[in-house]
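Colleague: give me coordinates for this.
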Amino acid sequence: MDPLLLEVLACPAEDHAPLTFDDQAQTLTCTSCGRVFPVRDGLPVLLLDEVIQ
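Modeller: Prediction:
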């Protein structure tokens, strides 16, 4: 994932915390609430309905 993109992405939940990227799992994890979002075909899916728990 592009580091510049990762800097501007934020959790869609109300706290809008930064996300960390797991290259092996192809997921983004919120640093505040712990929600895990999938990255499909290189595109982050930041929808609360798509959270992986």
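
Colleague: drop to CA atoms for contacts and neighbour counts, all remaining ones
Modeller: Will do.

Colleague: would you map the strands across this structure?
Modeller: Secondary structure of the chain (DSSP state E): strands at 19-22, 27-30, 36-40, 43-44.

Colleague: who touches the last one?
Modeller: For strand 43-44, the surrounding residues in contact (C-alpha atoms under 8 Å, 6 or more residues apart in numbering) are 27-28, 37-38.

Colleague: please repeat the previous calculation with a cut-off of 7 Å.
Modeller: The contact list for strand 43-44 (C-alpha atoms under 7 Å, 6 or more residues apart in numbering) reads residue 38.

Colleague: compare with the first, here's sequence two:
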Amino acid sequence: MPLIEAALLEILACPVCRSPLREDAEAQELVCTGEACGLAYPVQDGIPVLLADEARQTRTGG
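Modeller: Model prediction:
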């Protein structure tokens, strides 16, 4: 089951670098697809929390 509706995912973008986001259902988060960014944003109760302060870094040395 998707974290959020596909239509919503299509229009969402990383608030830091504006790259598209992809779902990581296992981790319950949306992950930035930007090569230099790599932030992951939590999805809480079906609502993506797209705040840079709430994001976690998925890559080291990014």
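
Colleague: closest one to residue 50 of the first structure among the strands of the first structure?
Modeller: Nearest of the strands of the first structure to residue 50 of the first structure, taken as C-alpha to C-alpha: strand 36-40 at 6.7 Å.

Colleague: in the second structure, what stretch matches the closest one?
Modeller: Counting by TM-score structural alignment, strand 36-40 of the first structure pairs with residues 40-44 of the second structure.

Colleague: which residue in the second structure aligns with residue 51 of the first structure?
Modeller: Per TM-score structural alignment, residue 51 of the first structure is aligned with residue 55.

Colleague: quick check: that match touching residue 37?
Modeller: No - contact between residue 55 of the second structure and residue 37 fails when scored by C-alpha atoms under 7 Å: they sit 11.0 Å apart.

Colleague: translate residue 29 of the second structure into the numbering of the first structure.
Modeller: Per TM-score structural alignment, residue 29 of the second structure is aligned with residue 27.

Colleague: tally of neighbours for the match of residue 51 of the first structure?
Modeller: Residues lying near residue 55 of the second structure (other C-alpha atoms under 10 Å) number 17.

Colleague: and residue 6 of the second structure, what's its match in the first structure?
Modeller: In the first structure, the residue matched to residue 6 of the second structure (TM-score structural alignment) is residue 3.
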